[in-house]
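Colleague: below are the sequence and a predicted model; questions follow.
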Amino acid sequence: MSLMQNLPPASSIDRTDDPATYDARDLIRNGIQAHIVLDGQTYTLRITRTGKLILTK
């Protein structure tokens, strides 16, 4: 089961000034990369060897 399946639809999320906070390592469980989908477009989030994040389409 992916993390995205656990999230409510974007239209039902309350908009507040307090943004959600996630630890990148929780999103990237295999230690390499995670796919993030937004409006049907898939993005890849990965952690580099030096501990930086890269998000690509």
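Modeller: Good, I have the coordinates. Numbering: from 1, shown residues only.

Colleague: C-alpha from now on. contacts and neighbour counts both.
Modeller: Noted.

Colleague: show me what contacts residue 38?
Modeller: Contacts for residue 38 (CA atoms under 8 Å, 6 or more residues apart in numbering) come out as none.

Colleague: would you quantify the distance from it to residue 4?
Modeller: Distance, residue 38 to residue 4, using CA to CA, to the nearest Å: 10 Å.

Colleague: in addition, the following structure is provided for comparison:
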Amino acid sequence: MGLMQHVPAPESCNEADGTVTYDAEALIPNGVKAQIVLGGQTYILRITRAGKLILTK
């Protein structure tokens, strides 16, 4: 099973500039954190208790 199988469908896509919109709660179904891999490096996306997003390496 590949990593991308867990990525939800985007809510929308702006055809003009290619911007894709995702709901953060859909990306983080457990409500705490998700790992994002880019170029072999792993980043952590967290939802704080205050409802803010934090992306760390």
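Modeller: Nice, I can see it. Computed from a predicted structure; not experimentally measured.

Colleague: TM-score of the superposition?
Modeller: Once superposed, the chains reach a TM-score of 0.72 (TM-score structural alignment, normalised by the length of structure 1), with 48 aligned residues with a CA RMSD of 2.0 Å.

Colleague: strands along structure 2, start to end?
Modeller: Counting by DSSP state E, residue ranges of the strands within structure 2 are 12-13, 20-21, 33-38, 41-47, 53-56.

Colleague: TSV for those, including distance to residue 27 of structure 2?
Modeller: Shown next, in TSV, are those (distance: least, CA to CA, whole Å):
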stretch	distance to residue 27 of structure 2
strand 12-13	14
strand 20-21	11
strand 33-38	7
strand 41-47	9
strand 53-56	12
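
Colleague: centre of the chain to stretch 36-44 of structure 2, how far?
Modeller: Centroid separation for stretch 36-44 of structure 2 versus its chain: 11 Å, with CA atoms, centre = their mean, to the nearest Å.
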